[in-house]
Structures are given as structure tokens and as C-alpha cells.
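Novice: Give the three-dimensional model of this entry:
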Amino acid sequence: MVAAPQLIESIRLLQLAHAELRQFVEQEIEKNPLLELASNDGGASGDVSSISGDDPHIGARANDVDEPTGGGTPEGLMQWKSKRDTPNIPAGASPVLDDFAAPTETLHDHVTRQIALTAFTPKERLIAGELAAHLEDTGYLQVNLSELAGSLNVREADVERVLGTLQRFDPPGIFARTLSECLEIQLRQRDRFDPAMAALVANLEMLAQRKFQALKRHCGVDEDDLLDMWHEIRALDPKPGNRFQSARPEFIIPDVWVLPSPGGGWQIELSPDTLPKLLINQTYFAEVSRLSPQNSKDQTFLNECFQNANWLIRSLDHRAKTILKVAAEIVRHQDAFLENGVAHLRPLNLRTVADAIDVHESTVSRVTSNKYMLTPRGVFELKYFFTAAIASSEGGDAHSAEAVRHRIKGMVAVESPDDVLSDDDIVVRLKEAGIDIARRTVTKYREAMNIPSSVQRRRERRFCL
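Specialist: Modelled structure (predicted):
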């Protein structure tokens, strides 16, 4: 089968995140003179005939999902009314606080200002500027000094001398080329880089593996001194540039809200912040059609624009309804999670949801990509609720893989130094809780959560006593 271009675009719209969707809609508005983006008060420059699903806050309980009702718009398009209307705020009446906030200083701005205040010669200032241009947001320098010296036609020794000056800049640790050098710079500025500490910094891999006995021999210190040194290392900043924001932070805007319903169950609504409200300007269409001959190029172009506008509104409407259906089905299956937390997450796959709402698995996969749900338990990506099933050792309902990982994490968190659980011990305790799981699966889950082995945990806990 050969899919029509508009069908391909409709399918693509399903998987777009809200930021990508807005960008797509803005591009369509630029190409189509009949399309308009509604203002905050819901009005437009002319009479409108169609409204897409920007307002769709469809109320639905987990066990009683209502289909959206029609709004009587032309061409059979659906107008969804919100149960929770956003207050109408006149344009210009509510200033944006960000407009009054001081601009955030970036790491590059901070470094440039320090270079300007340093007594460099013109040649050194040129080298410093070039080194600063290669500074990463984390504060690390990724450049070959020899190649840089060649490109600037200076000696490598001059570059190294300027780099030594830059490494004394604020924040401590910037312009390092490795983690070890970053920690060394910070320790030198604290006057704590003695031979024992130098040996510890040179063996960070052993420190990460908790080989404390070997480290005591390498550093020539006893256990108490090594513990103090370890705490000093942990107090340092491995990425000193991260304290400066190179850009505004990105916030997750949920696509779906799940709220407790006053009558019991859950109310599911689509967020108005993630769906653009599109309008078709019928006044403009009628006016231009009246002035243009029926078979002219202008009229043909206008008819195509009208068809494309209706297609886009239908596609947005379909996208909104599909997201809502998928979200409602997820809530049906994960009601226990919403009530009691991760330990009660149930196994779920794409086919189960697809069969329930009578769509293809690929549609569910597209809908759940880069979409987020706000719940009383927090904000979760829709894909979070799809986890593999772990069989029950007692023949009951299967357990969610995510819930099992949560149990393993909880067991490790309450360990004592004298009772550190091996993977075999965890398997036994899980089977006692009715979860039939293999040892290799426990090991895989533990490693995926960056939990060290029982041997490493035992060493660390005894060392920290």
C-alpha cells in the first residue's frame, strides 16, 4: 500500500512532542493564509469556522471514559469544551516576570570578564581568548595544545603558561582537561594537594571500585586518614562549569493531567498548554473567493489552502482524542499505582492498550513517545507505565519489572554493614514476596540502577562506620 502524503503527516503528528507540534503548526500558518492561531481570549481577526482540539479537557474516570461530544462545527469537526476554563486575561495586562529578571551569566561571560581583568600581554590575551573559545559548558577544556599553538603561530610553552593562569580562575577546577586534573586544581587552591592526596587522585578508578585496602597502601595512610581524604574528594565539584546556565532551563510540560475525581476514580484531562488552538478565517476566504474568478490560479490556491486547513484541524483533533484514549487506558490499568505508588505498578504492554482502544500497536507507540502525564505521584513519561511482566511464584498476577526494581532498591537501602544482601539473598526474599525471578535478572536490574555488588557495598559500609 502507498500511503497518501497527508496520511503520512497525520501519523507523524501523533509522535510529535508539544514543542515540535507548535513549530509544525507555525510553519503551516506561514504557508496557509486561512489559518490563524487563536489569541488568549479565543478571538481572531475575522469570523472563524473551525476550532481544533486545543481546549480539550475531557473528563474521564478510570472505569468510565466518556467519548468527546460534538460541538456542531462545520465539516463534522469536533469542538471540545473545557471543564476548567482558563481565565481570560487582556493582552498586556499580565507582564511576564522573565522580562524583569536579570540576564543569567554564562560560564563564557564569567571567564571573559576575568580575562579582561588579568594583566595579559596582547599575545597572551589572544591565546587566552582562543582557549576560552574551546571551553565546554562543564568547565573542561577539550583542545590539543600543540595544534592550538601551531594555529596561532606561538610556542606551546606560551600556551601552557597561559593555561596555567586560566586554571586559577573562578570557579575552581575550570580549564582542566581530565577529571583528575580538575580535582587537582581544586585541591591545590585549598592547599590540600600533598603526596598522599596526589596518590589518591591518581587512582580514582580504584576509589570508584571501593578498593580501600589497596588505596591505603598506595597513599601510605591509615583508615582514618583515607576516610578524611575520601570525604574531601566527594566535596569537590567534578563539573565546575555546570553552576552557570548556558541556556534557560527546560521544563517538562505534561500533555495529560490525571486528577482525583470528587465522585471517586480519576479525571483525565488534556493540558491546554500542549495543544495549539487553530482557527480558519472564513471571512477572508469568502472575501477573496468573491473577488477571484472561479477557475483562476488564486481560487485554486485558496481552495487547496482551505482543504489543507481542514485536514490539519481534523488531524489535531484526532491526535488529541487518541492521546486521551491511550492515557485513559493506562489509568485503568495503573489505578493501583496512582493510589499506592511504584510497588503496585502492574505489567503492561502496547498490544493490551492497542486492543482496548482498537488501534494498531504502532499508534500507541507513537502516542506515548515524548508525552508526559501529571499524576498525584509526579510527572511520568507515558512509556514509563509499560513494563515487562515478572511471573508470580504463587500463581497469582504477574509483577511489573519496574515494581520489582523498586523492591530491590528498597532492600539495598535498608541494609546494615553486617547484613549486606547478595543477589542470591535478594532472589530468596523476592520469592518469599511471591515474585519468581532469576538471579541473573536481579543482577541486571541492580547494575542498571548503578547499585554496586554486595562485596563492594560491604566494603563501603564498613569503611564509612
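
Novice: Could you use CA atoms for every contact and neighbour count after this?
Specialist: OK.

Novice: How are the helices of the stretch 251-400 of the chain distributed by residue range?
Specialist: 282-291, 297-333, 335-340, 350-357, 361-368 (DSSP state H, counting those that start in this stretch).

Novice: a markdown table for the ones you listed, including distance to D47?
Specialist: Converted to a markdown table, the helices of the stretch 251-400 of the chain look like this (distance: least, Cα to Cα, whole Å):
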| stretch | distance to D47 |
| --- | --- |
| helix 282-291 | 5 |
| helix 297-333 | 14 |
| helix 335-340 | 44 |
| helix 350-357 | 36 |
| helix 361-368 | 33 |
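
Novice: And this one, please, so the two structures can be compared:
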Amino acid sequence: MALGPRLELRQGQALVMTPQLQQAIKLLQLSNLELMAYVEQELERNPLLERVDGENPGGEDGKDPFEVAEVAPGVERLDLGSDGITEKAREALDVDSEADSTFNNDSGYDAMGPEGGLGSNYINGRGGDSRFEDESGGLENSLTETRSLREHVQDQWLLMPANAGDRLIGQALIDALDEAGYLTEPLEDIATRLGVGADDVEAVLLDLQTIEPAGLFARSLKECLALQLRERDRLDPAMQALLDNLEFLAKRDIAGLMRICGVDQEDIADMVQEIRALNPKPGLLFGGEPVQTLIPDVYVRRGNDGSWMVELNSDTLPRVLVNSRYYAKVTRAEKASAAGQDKQTKSYMSDCLNSANWLVKSLDQRAQTILKVASEIVRQQDAFLRHGVAHLKPLNLRAVAEAIEMHESTVSRVTSNKTMATPRGIFEMKYFFTASIAATDGGEAFSAESIRHRIKTLIDAEPADDVLSDDKIVELLAGKGVDIARRTVAKYREAMNIPSSVERRRLKKAGLLKSA
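Specialist: A predicted model of the protein is given here:
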């Protein structure tokens, strides 16, 4: 047989992750804050994407600029109704199915009726507005400001008498403060850098340590607590001995502290309570980095008929549209130009149009998938929503994936970085997925989270003279149909930072733990 080059045609199947499909998968696992940031980047990068926001998008005349009379047929809109998704979204492709990387302009979003427009849930009080009658933008609100720790300290320092040299030393000490209010730089280094004596720096430090709140400018936890106790006139020799031996308190060695401080059990309990009432990080009382408010992605409410209503939080869903009218205008201008069409510009605009169309569809698909997964979680955890954590069922990703006919990886991405607001509180979606603990009678299994709750409830209710051991807890749980090993009880107890029965008995007798 002669050897030589030849052509062969073979047919095969392969899974290809297109950039668009990768983008859709990425959007699934983003939190609402990360999604907002991603959409902002796309808005800056893509000239065909436009944001839909503002309390009155129509301007002064009160009309919607995207009404049918003003919108070209090619303009697409993403608008989520009261149920969280549009009818068009219900027909969107699932991430697990085969997806095409190109889309035409006929998306169907512009075919929505008046009910699908920018409704009252979008207009009322959301978005920016520069009108004078905006109640939330009054002058009194603009004057409020969170003061930082350094601003507070500097204002107090300027009111204290000091010469020019001390002012310079004081400013150096203020600059060395960390956000918790501790002095992070050694005094010797500050003295060397400023060319002054260490005694001068120490004297200024003593003045700064009198600034409210007490505990600022401490160089250690011991000094921070001592400053607060001195301000309360409670720094006696016994308390000083306790501060010198805080490691005994960390180990809960009450007998050792009683011996070192020379006090009885009642006095040591009062001293420990005073220590616990102090603030180990007084600097955190002042403004620092802005705290991000936890905004749930899904709301779960009880309906009038007793069923559960699941809806997406529209505040976490970016509203964007694709301006195909601008695209048509640019392409027509190119055709009319004397120089002819610019292939590079045409290719760029075509890529922008495809990218914008895909982003709109991906956002709609993401909303649909989150709502689908959340609804199944609510259906599976109905007993938890009605009766509490003791009735939380064991649940895994496979059970939810099979129920909604999706892949486990999709469910995992959907539940990552997402929260759900329920009548029981706000929980991460991952919270509802727990391991199972077998029942003694072979019946329905218990979730690990519900077992942890039962263990904590039993320990909280134990009296000081009858502390429950791990073996006793196993026996009590077995009486309620829970088949659990002693080492599992110990593992759950340690995960909840609950001391052993020996330590709890000693602490409760000393009055350091509450007894039933």
C-alpha cells in the first residue's frame, strides 16, 4: 500500500464553549453588585447599549421616550414584570442546551403590550432624579456626613493646649493610628524620624490617650482595656493582675485567675463581666469604608391562599436596551459616504450589535434561571419556611437539578453569591443545601443544619447542675429518631464554638455562662 497525503472528511460531535456561552455562564454566578459593575463596563465599551433608569425616563413632558410612537422596530428592551420574568424569557434557551453565537434583531421584546412597559414598580422612587420636589434629596440629607477616626482625633487634639513641637509629634501619632484605634508604629521609630526624644513622644501620647472614646492610641489589647477601666475608675490591683494574665481568661482557667488576682469566685465573675463590657476596638465606632447593604436577589412571601410567592428583586436587575436605530443610522451613513463602506467600522458595529443582543438575552435568561431554581428550593423547603430551622430538609444540588431539568453545575452557579429574603430572615441560597443525618427508624432523614439547631437548643436549656455530655446529647437525639454518632455531635458543637461539658459546668458555676 502506497503512503501519501490524502484528504478525508469525518463527522463528529464536540462541545464548543463560544465566548457568548462563556459570558452567559459567567453572568449566572455573579452577585448583584458584581453584575451591576459588569453591566457598567459593557455600557462604557459598547456604544449600542443604553441604560434604562431614572424616575421619569420621559423627561419634562412625562412621556416614555420608548413608547411605540417613538421607538424604531429594531430597538430591543429588557423589562421584567411583577413576576420577575417576561413571557419571552420563558422561551429562552437554558445554559445547558446548545446555544448559537449569533442572533438577529427580531428578538420580540418590542412586541410587549402596555403591561410590559416601564411599570409603577420601576418608576416609583427608583433611579436618579434632579427635580426639586424629590423628597429624598433635601438639603438636610446632603449635610450629613460620617466622620472618620482621624478627623475626630484631630479636632480633639486641636482643642488641647500644646506647643508647635508637640503639635508635630501629635500629628505623627495620629497618622500612625490604624482603623481600630491602635498605635501601629513604635514610639522609638517616631522619635528617631522626628529627631526628638522618646520621652517627648511618650508625653504627647499620654495626652492623646485622654481623647474620647477611651482606649484610643493603645499599643496592645491590654493597654486598650486598661485605658477604658482607668476612665471608669475600675483599674484596681486585682483588675490589673487580670489584664496581665489575659491568656488565662482566653483558656477559661477561672481557678488560675482567682489564685493570681486573690479574689473569690463571685468577684472574678464580676471582673470578667466588666472586661466583656469593654470595646477592644474603639476606633471602629467611627466611619471607615462604606458598609454595603445586603440586598436579596429573591423575595419569598406568603400568598393569601397560604402558598409561597417567589419573585425576583427588580432592584438587582440591570435594565438595558439595544439601540438598533443608532446602528442603522451609522450603517446608512457609511453607505452614503463618498469613500464607500469602511469594512473595519462595519465589522466593529456588527460585533457590538451581536454582543449587545446577547447581553440582553443573557440577562433575561439569568433572571429566568434564578427564579426557576429559587422556586424549586422553596418547594423543597416548605416545612422550614412554615415551622423553622428544626424542619430544614436535607437537600443537594442533584435533587434540584433533576427537578428543574438542569445540570448540577448550573444550579451551583445560580446559588453562588445569591441571597433569598424569607419570613424567617435573609439566607444565602447555599444555606438550604445541607447533608443528611439518618433516622433511627429508617424514616425521613434530618438535615445537618437542623441537628445543629437541636444540639444548641438542648445545651442552651441545660441547668448548671446537670450539664449535658456529648453521650447524653446522642441519647436525647436518638429518642427523637436521630441516628448520630458522638463524634459528630462533638464536631457540630465545636463548629458552633460551644465548650465541652466540663468547661460549661465550670463556667456556669462561676456565673460566666447563662444557665436555664
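
Novice: returning to that earlier point: can you add mean neighbour count and distance to R84 of the first structure and give the helices of the stretch 251-400 of the first structure back as CSV?
Specialist: Listed next are the helices of the stretch 251-400 of the first structure as CSV, based on neighbours: other Cα atoms under 10 Å; distance: least, Cα to Cα, whole Å:
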stretch, mean neighbour count, distance to R84 of the first structure
helix 282-291, 14, 28
helix 297-333, 19, 16
helix 335-340, 16, 22
helix 350-357, 16, 26
helix 361-368, 20, 24
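
Novice: can you tell me which of these comes nearest to P33 of the first structure?
Specialist: Nearest to P33 of the first structure, of all the helices of the stretch 251-400 of the first structure, is helix 297-333, at 7.4 Å by Cα to Cα.

Novice: In the first structure, what range does stretch 346-366 of the second structure match?
Specialist: Matched against the first structure by TM-score structural alignment, stretch 346-366 of the second structure falls on residues 299-319.

Novice: Residues in contact with the matching stretch: which ones?
Specialist: Contact with stretch 299-319 of the first structure is made by 6, 10, 13-14, 32-35, 50-53, 77-78, 278, 280, 285, 288-289, 292-294, as judged by Cα atoms under 8 Å, 6 or more residues apart in numbering.

Novice: Map P186 of the second structure onto the first structure.
Specialist: Per TM-score structural alignment, P186 of the second structure is aligned with N144.

Novice: do the same with E42 of the second structure
Specialist: E42 of the second structure maps onto E28 in the first structure, by TM-score structural alignment.

Novice: Centre-most residue in the first structure?
Specialist: I252 (6.7 Å; Cα atoms, centre = their mean).

Novice: What's that residue aligned with over in the second structure?
Specialist: I252 of the first structure maps onto L294 in the second structure, by TM-score structural alignment.

Novice: Could you check how far the aligned residue in the second structure for A38 of the first structure is from M36 of the second structure?
Specialist: Under the alignment (TM-score structural alignment), A38 of the first structure pairs with V52 in the second structure. Taking Cα to Cα, to the nearest Å as the measure, V52 of the second structure falls 13 Å from M36 of the second structure.

Novice: which SSE is L458 of the second structure in?
Specialist: helix 448-460 (DSSP states H and E).

Novice: how big's the offset between that helix and the first structure?
Specialist: Compared with the first structure after the fit, helix 448-460 of the second structure shows a mean deviation of 0.7 Å (mean Cα distance after the TM-score superposition for the first structure).

Novice: The next helix or strand after that helix aligns to what range in the first structure?
Specialist: Downstream of helix 448-460 of the second structure, the next assigned helix or strand under DSSP H and E is helix 470-479. Alignment of helix 470-479 of the second structure against the first structure: residues 423-432, by TM-score structural alignment.

Novice: Stretch 308-315 of the second structure too?
Specialist: So stretch 308-315 of the second structure sits over residues 266-273 in the first structure, by TM-score structural alignment.

Novice: mind listing what's buried in the matching stretch?
Specialist: W266, Q267, I268, E269, L270, S271, P272 (16 or more other Cα atoms under 10 Å).

Novice: Kindly report the same for stretch 381-390 of the first structure.
Specialist: So, applying 16+ other Cα under 10 Å, buried residues of stretch 381-390 of the first structure: E381, L382, K383, F385, F386, T387, A389, I390.

Novice: same question, stretch 41-56 of the second structure
Specialist: For stretch 41-56 of the second structure, the neighbour count (16+ other Cα under 10 Å) marks E42, L43, N46, P47, L48, L49, E50, V52, D53, G54, E55, N56 as buried.

Novice: ditto for stretch 464-483 of the second structure
Specialist: For stretch 464-483 of the second structure, the neighbour count (16+ other Cα under 10 Å) marks 464, 467-470, 473-475, 477-478, 481-483 as buried.

Novice: Rebuild the residues you listed as TSV, extending it with distance to E133 of the second structure.
Specialist: Compiled in TSV, these are given as follows (distance: Cα to Cα, whole Å):
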residue	distance to E133 of the second structure
A464	62
V467	63
L468	63
S469	65
D470	64
I473	62
V474	64
E475	66
L477	61
A478	65
G481	63
V482	61
D483	64
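
Novice: What is the nearest of those residues to D270 of the second structure?
Specialist: Of all these, D270 of the second structure sits closest to A464, with 18.0 Å by Cα to Cα.

Novice: got the contact list for the closest one?
Specialist: Shown in contact with A464 of the second structure (Cα under 8 Å, 6+ apart): R505, K508, K509, S515, A516.

Novice: For these, which ones persist in the first structure?
Specialist: When you map the contacts of A464 of the second structure onto the first structure and apply both residues aligned by TM-score structural alignment, their matches' Cα atoms under 8 Å, the shared contacts are R505, K508, K509.

Novice: Just give me the match in the first structure for R398 of the second structure.
Specialist: By TM-score structural alignment, R398 of the second structure lines up with R351.

Novice: actually T144 of the second structure, not the one I typed
Specialist: The equivalent of T144 of the second structure in the first structure is A102 (alignment by TM-score structural alignment).

Novice: quick one: its match from D170 of the first structure, how far?
Specialist: Between A102 of the first structure and D170 of the first structure the computed distance is 21 Å (Cα to Cα).

Novice: could you pull out the helices for the stretch 151-300 of the second structure?
Specialist: Going by DSSP H, counting those that start in this stretch, the stretch 151-300 of the second structure shows helices at 164-175, 187-194, 198-208, 221-231, 237-243, 246-250, 254-261, 265-276.
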